[in-house]
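S.K.: give me coordinates for this.
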Amino acid sequence: MSLSPRLDLRQAQSLVMTPQLQQAIKLLQMSNVDLSAFVEQELERNPLLERNERADFEAPPERAEMRPDADASVVVDRGAGEDADGPSPLDQDYNTDRDDAGAGDMTAPPGGEESLGLGMGSWGGGGARDFGEDARSLEDTLSRPESLREHLGAQMAVDLADPVDRLIGTHLMGHLDPCGYLAVSVEEVAATLGAPPERVEAVLARMQALDPPGLFARSLRECLALQLADRNRLDPAMEALLDNLEMLGRRDLPGLMKVCGVDAEDLREMIAEIRALDPKPALRFEGEPVHTVVPDVLMRPNPEGGWLIELNSDTLPRVLINRRYLARVRPAASGDKAVRAFLGEQVQNANWLVKALDQRATTIIKVAAEIIRQQDAFLEHGVQHLRPLILRDVAGVIGMHESTVSRVTSNKYIATPRGLFELKYFFTQAINSSAGGEAHSAEAVRARIKALIDAEPPKGVLSDDRIVTILRGEGVDIARRTVAKYRESMRIPSSVQRRREKLEAAGR
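M.R.: Okay, the predicted model is just below:
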C-alpha cells in the first residue's frame, strides 16, 4: 500500500445559519409589539423601505378554513388561490415594489437629485413646514401622573433640611422595590455612604413617616405597623396580631383570640382593619401601565360548519420597496462604488424583510389552524373537553420542527368565541384514564378540581383524598399529590383552611 497525496471532490449538505436565517427565526417568535418595533427600526435604517398604508395595496390577510371532519391537511387561503402546500414563501416572487404615481409618489425637492439623500426626511409628510405652528402630537401634550420619586422628593425637601440627611434619604429612595419595601439593610447603606448606622436609622425613621404610610418597610409586618401607627391604631393587641400573621393566614381564630387577649368581636374588627391596609403602597404610583393584549389570530364560526381562522391585519406590519425612489438615486450613485454597494445591500435586506414577514404570517396561520382542528371539542363544549396536546402532535401534521411550533406559539394570542388565549394554552399534559379510555388534559382536570371546590358546602369541605375518589369515579387516574399540586397552583388553600373560612363567612 502506497501513500501519496491526491485531490478528491466531494459533495456534502450542511445547514448554515446565516445572519438572515437567524433573524428570520427571531421574527417568528416575536410578539406583535416587538415585531412592530423591529419593523420601525428597519424603516428608519433602510431608505428603500416604505410602510404600506394604502387600502389598494393592502393584501388580503392569510386565512384558513377548518372543519372538524376534514382531513389533517391545513389549507391556507392567501387571497390568490394559493395554499399552504405550495412553494415556500421565500421561493415565490412577490410584488413588493412601490412604483405608482399618486399619494405615495415622491417628487424631487427644489434642490434637485442631490438633495434627495437616503434619509427618511426627504419622503415628506413629517409635520409643520415652518415654525409658526405647534407640530407636537397629542401624546406630547398630555400630562402624566406624579411618580413616587417626585412625590417623595417634594416631601423630603421640606422635612430634611440637612444636606447629609437628604443624601441618605435619596440613597434609600433608590433602593425601594416596586412594592415600596426597602431592599437593603441599614448596615449596607451605612457602609456604602460611610455614615454612622445610627444616623441612617434616624433618617429611615423620618422617611417612613412620609406619605403614603408604609413605605421603606423591611417586612410586611413593619409595613402594616407603619400604616396602623399613622392611624393611631397600633395598640398592644394589634401588635400581637401583627406578630402572628401566619396564624391569621391559617384562619386560626381561636389561637389569635388567646394570643391577642380579645374576644371574637374585637378580633373580627381588628382583622377588618388589617384588610383595609395596603401591603404594597408604592404600586399606586409607579405601576407599569396595563397593556391590552391584541390577538394575533382571529377566528369565528363558519356558516358552513367548522371555523374560519385569519390573521389580525392590525398586528401585521406591511412594508414595500419603493422602486421609484431607487431608480432616482441609482444613476446618481453609478460613479461611487461604495454607494452602489450600499444600495445593493439595502435592496437585498428589503426583499428579505418583505418575504420573511410573509413567511411568518403563513407559518402562524398554519400552526393556529392545526391547533384549532385538534381542540375543536374545547371550543364547542368548554375546558372540560380540552385534549392533551404536545408540540410533536402539531409539528408532525403540518410538517414542521417542534422548535418552530414552539417559537410560533410563544407570545401569540388567538381570539376565540370562548375568550382570548395564548396559543401555548392549548398544549397540556396528559393524565391517564382509570377506565383505559382516552387520556384527560391536565388543564381540564385542573378546571374540574376548581369546580368541585367552588361547589362544596361549608360543612362538607372536600379533602384531597375525597377529590381523588371523585375524579377516579369519573375516569381520571390521578394521585393525591397531583391534586394537591394543582390546587396549590390555583392558590386554593387546604381543606382545613377552607373550612375555617367558609364557617366564618357563614357566621357573619
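
S.K.: rest of the way, CA atoms for contacts and neighbours
M.R.: Noted.

S.K.: residue 213 touches residue 230, doesn't it?
M.R.: Yes - look at residue 213 against residue 230 with C-alpha atoms under 8 Å: they come within range, at 6.8 Å.

S.K.: who has more neighbours, those two?
M.R.: residue 213 (23 against 15; other C-alpha atoms under 10 Å).

S.K.: any idea which element that one lies in?
M.R.: For residue 213, there is no enclosing helix or strand under DSSP states H and E.

S.K.: quick check: closest non-adjacent residue to it.
M.R.: residue 227 (5.2 Å; C-alpha to C-alpha, 6 or more residues apart in numbering).

S.K.: please enumerate the helices of the stretch 101-250 of the chain.
M.R.: Along the stretch 101-250 of the chain, counting by DSSP state H, counting those that start in this stretch, helices occupy 138-141, 148-159, 163-173, 186-193, 197-207, 220-230, 236-242, 245-249.

S.K.: need the winner for burial among these.
M.R.: helix 220-230 (a mean of 19; mean count of other C-alpha atoms under 10 Å).

S.K.: just checking, what packs against that one?
M.R.: Contact partners of helix 220-230 among helices and strands, from 3 or more C-alpha pairs under 8 Å, 6 or more residues apart in numbering; DSSP states H and E: helix 236-242.

S.K.: what residues does the helix it packs on touch?
M.R.: The contact list for helix 236-242 (C-alpha atoms under 8 Å, 6 or more residues apart in numbering) reads 221, 224-225, 248, 256, 259-262, 270.

S.K.: out of the residues you listed, the closest to residue 283 would be?
M.R.: residue 224 (15.3 Å; C-alpha to C-alpha).

S.K.: what sits against that closest one?
M.R.: 214, 242, 274, 277-279.

S.K.: for residue 211, see how far away the residue nearest to residue 213 is.
M.R.: 10 Å (C-alpha to C-alpha, to the nearest Å).

S.K.: what do you get for residue 102?
M.R.: Distance of residue 102 to residue 211, given as C-alpha to C-alpha: 59 Å.

S.K.: what do you get for residue 385?
M.R.: Using C-alpha to C-alpha, residue 385 is found at 51 Å from residue 211.

S.K.: again with residue 275
M.R.: 19 Å.

S.K.: just to revisit the earlier point, out of residue 102 and residue 211, which sits in the busier spot?
M.R.: A count of neighbours by other C-alpha under 10 Å puts residue 211 above the other of residue 102 and residue 211, at 14 against 7.

S.K.: so what's the more buried one up against?
M.R.: residue 152.

S.K.: before we move on, what about the one 10 residues further on?
M.R.: The neighbours of residue 221, taking C-alpha under 8 Å, 6+ apart as the test, are 242-243, 245.

S.K.: the structure of the following sequence is requested for comparison with the preceding one:
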Amino acid sequence: MSISQRLDLRQSQNLVMTPQLQQAIKLLQLSSMDLAAFVETELEQNPMLERDEGPAAGREEGPRSTEDDRPAIDAGKADSADLLSPDAMPGASADSPLDTDYANTYDGDIAGPGMMEGGDYRPGSTGPDFAKGGYDEDLPGLEATLSREKTLTEHLEEQLQVELDGPRERLIGRHLIDALDDNGRLAEPLEDIAERLGCPLTDVETVLASVQKFDPPGIFARSLQECLRLQLEDRNRFDPAMAALLDNLELLARQEVSKLLRLCGVDAEDLAEMVAEIRALNPRPAADYGFEPAQPVVPDVLVRVGPDGDWLVELNQDSLPKVLVNERYYARVAGSARDKSDKEFIAERFHTANWLVKSLQQRATTILKVSTEIVRQQSAFLHHGVSHLKPLILRDIAEAIEMHESTVSRVTSNKYMATPRGLFELKYFFTTAIAGMDGDTHSAESVRHRIKTLIDAEPADAILSDDKLVEMLNAEGVDIARRTVAKYREAMRIPSSVQRRRQKKAAFQTK
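M.R.: Next up is the predicted model:
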C-alpha cells in the first residue's frame, strides 16, 4: 500500500452561526423586560438607531409651519392633550374668541417685579426671588418628593440610637443588625460576631437581649421557637404551658393532640386557645419591611372574543420595543466621512441597526404565529376551563406552523398570554398526555386539577385515599396509576389521606 499526497475538491453544506443569526436567536427567547433592556443598550451604542415615538420622532427639524399650515384637528376624536397643544390653540387674532374673552395677560394690579401691564416683561428687571420660594424650573419633580416605606435597617437603627447609650453597645448592635436575614433572624452565630469585633461573648449576649425588645416583636431571634417566644413575651402570654408547647412544635405539626395535652398539662379547650395564639404570631417579623414591590407581568399576547365568536389573537403593542433606522442621519455622516475606518464603522453600525429592526419584526411575527396556533388547539380550554385542556407538545405546534421544534421552545419561554380566563405563560398550554379508558387522552394538568377538586370536596368522615382517587378517576375514563396520583398530589403540596384525616378531626382546629 503506497502513501501519496493528492489534492481533492469537496462540496458540502453546513450552517454558519453568524453574529447576526446568534442575535436573532437570542432575541427570540428574551422576555419583554429583557428585550427592552437590550434595545435600550443598543440605542445608546448605535447612533443609527432611533426610538419610534411618533411621526416626528428622530426627524430633523425643518421650517416651522405657519398658522395656515397647521393640521386640522377633529374635536370630536382628538385627545385633550391635542386640543391644548400650541398648534391647536388659536392665535392672537382680533376675532379670536379665546383671546377676546379669556386673554392670557397679567393684570397690572397683580403683576410681579418686572411685569408690565398686559403681561409684558421689562428687560433688565429683577424676576422672582427663587431663594425665597419663587418659581424655579430646576426644582425636583413630583416623583422626587414621594414618600417611601422605611426599611427594616432604618427602623432598627432609629431604636438603636435611643435605647443604647454607649458607643461600644451601639457598635455591637449595628453588627447584629447587619447579621439579620430576610426573615428577621440572626444568620450568624454570636461567637463569630464576638470574635470579629474582638469583644467578650457576654457583651454580645447582653446587647442581643436589649435589641430583642425592639419593634417588630420577634426580631433578632435565633430560631423559630425563640421568635415565637419573644412575641408571646411582648404580649405577656408566655407561661410554662406555652413554653412546653413551643418546645414540642414538631408534635404540633404532626397534630398529636394526646401527647401535647400530657406535656402541657392543660385540657383540650386550653390547648385550642394556645394553638390559636401561636397561629396568630408572625414567624417572619421582617417580612413587612424592605420588600420590593412586585412587578406585574406584562403579557406579550392578548386574546379576546371577536364579534363572530372566534378568538382574536394580537400582540401587546406596549411590550414591543419600537426602533427605527435613521437613514437621513446615515446619509449625512456617510457623505462627510473621509477616513476608511470611519466609513467602515458607519457602514457596520448601519448594517447592525437594519438587522436589529428586522430581527425584532421577525420575533414579533413568530410569536404571533405560535400563539395563534396555541389558541386554535386550546380553544376548548378557553371556552370551558382547565378540565378541557388538551394534551399538547412542542412538536404539535412546530408541525402545524412548519417551524423547528427548538424555535417553538424559544418562543414559548418567558412569554405570557392574557386570556379571558387569566394570564398564563405559553409553556402552561403544553402538558403531557395520560391515556384514557376509551382510547382518548387527557391532559396531565386537567387530571391534577380533577384530583385537587375531589380532595377539596371530600367530607371529614370520608377522606379519599390514593387508591380511592384512582378508582374515581378510572370511572371517569382516566387510566392512571396510584403512584402517579401520589406524585401529582405531592406536587400540589396536598397531605396524605392520614394527615388530612388527622387535620380535619383535630380537636383544636380553628373554627
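
S.K.: could I get the TM-score for this pair?
M.R.: For these two chains in superposition, a TM-score of 0.80 is obtained (TM-score structural alignment, normalised by the length of structure 1); 439 aligned residues with a C-alpha RMSD of 2.5 Å.

S.K.: and residue 320 of structure 1, which of the helices of the stretch 101-250 of structure 1 is closest to it?
M.R.: Across the helices of the stretch 101-250 of structure 1, residue 320 of structure 1 has its closest neighbour in helix 138-141 (27.8 Å, C-alpha to C-alpha).

S.K.: the closest one vs structure 2, mean deviation?
M.R.: Taking mean C-alpha distance after the TM-score superposition for structure 1, the mean distance separating helix 138-141 of structure 1 from the aligned residues in structure 2 is 3.1 Å.

S.K.: which residue ranges of the stretch 301-450 of structure 2 form strands?
M.R.: Ranges of strands within the stretch 301-450 of structure 2 are 301-305, 311-315, 323-325, 416-419, 422-425, 433-435, 441-443, based on DSSP state E, counting those that start in this stretch.

S.K.: give me the stretch of structure 1 that the fifth one matches.
M.R.: Aligned by TM-score structural alignment, strand 422-425 of structure 2 falls on residues 419-422 of structure 1.

S.K.: so how far is residue 187 of structure 2 from the equivalent of residue 227 of structure 1 over in structure 2?
M.R.: Mapped onto structure 2 by TM-score structural alignment, residue 227 of structure 1 lines up with residue 231. Distance of residue 231 of structure 2 to residue 187 of structure 2, computed by C-alpha to C-alpha: 19 Å.

S.K.: same thing with residue 254 of structure 2?
M.R.: 27 Å.

S.K.: swap in residue 252 of structure 2?
M.R.: Taking C-alpha to C-alpha, one finds residue 252 of structure 2 at 25 Å from residue 187 of structure 2.

S.K.: repeat that for residue 80 of structure 2.
M.R.: Residue 80 of structure 2 is 56 Å from residue 187 of structure 2, by C-alpha to C-alpha.

S.K.: more neighbours: which of these two?
M.R.: Neighbour count, other C-alpha under 10 Å: between residue 80 of structure 2 and residue 187, residue 187 has more, with 17 against 9.

S.K.: pretty sure that one is touching residue 177, no?
M.R.: No - applying C-alpha under 8 Å, one finds residue 187 of structure 2 not in contact with residue 177, separated by 10.2 Å.

S.K.: residues of the lengthiest helix in structure 2 that come out buried?
M.R.: Longest helix in structure 2, counting residues (DSSP state H): helix 340-377. For helix 340-377 of structure 2, the neighbour count (16 or more other C-alpha atoms under 10 Å) marks 343, 346, 349-350, 352-357, 359-360, 363-364, 366-375, 377 as buried.

S.K.: what range in structure 1 does that helix sit on?
M.R.: With TM-score structural alignment as the criterion, helix 340-377 of structure 2 aligns to 337-374.

S.K.: mean deviation of that stretch from structure 2?
M.R.: With mean C-alpha distance after the TM-score superposition for structure 1, stretch 337-374 of structure 1 averages 1.5 Å from its match.

S.K.: centre of the chain to that stretch, how far?
M.R.: With C-alpha atoms, centre = their mean, to the nearest Å as the basis, stretch 337-374 of structure 1 stands 23 Å off its chain's centre.

S.K.: hmm, back to that, chain center to the match of strand 422-425 of structure 2: distance?
M.R.: Using C-alpha atoms, centre = their mean, the offset of stretch 419-422 of structure 1 from its chain centre is 12 Å.

S.K.: hmm, back to that, separation between the residue nearest to residue 213 of structure 1 and residue 276 of structure 1?
M.R.: Residue 227 of structure 1 is 10 Å from residue 276 of structure 1, where distance means C-alpha to C-alpha.

S.K.: centroid residue for structure 2?
M.R.: residue 295 (3.3 Å; C-alpha atoms, centre = their mean).

S.K.: how about it, what's its match in structure 1?
M.R.: Using TM-score structural alignment as the criterion, residue 295 of structure 2 maps onto residue 291 of structure 1.

S.K.: using the three-state scheme, assign its match.
M.R.: coil (DSSP: H, G, I helix; E, B strand; the rest coil).

S.K.: likewise for the one 4 residues further on?
M.R.: Following three-state DSSP, residue 295 of structure 1 is assigned to coil.

S.K.: OK, contacts around it?
M.R.: Residue 295 of structure 1 sits next to 312, 315, 412-415, 420 when contact means C-alpha under 8 Å, 6+ apart.

S.K.: could you redo the last one with a cut-off of 10 Å?
M.R.: Each residue near residue 295 of structure 1 by C-alpha atoms under 10 Å, 6 or more residues apart in numbering is listed here: 31-32, 311-312, 314-315, 411-416, 420-422.

S.K.: correct me if wrong: residue 384 of structure 1 contacts residue 441.
M.R.: Yes - if you go by C-alpha atoms under 10 Å, residue 384 of structure 1 and residue 441 touch, sitting 8.3 Å apart.

S.K.: residue 403 of structure 2 and residue 321 of structure 2, how far apart?
M.R.: Using C-alpha to C-alpha, we find residue 403 of structure 2 at a distance of 24 Å from residue 321 of structure 2.

S.K.: so the two - more neighbours on which side?
M.R.: Under the neighbour definition other C-alpha under 10 Å, residue 403 of structure 2 and residue 321 were set side by side, and residue 321 has more, 19 against 14.

S.K.: quick one: the more buried one from residue 503 of structure 2, how far?
M.R.: With the distance defined as C-alpha to C-alpha, residue 321 of structure 2 ends up 52 Å from residue 503 of structure 2.
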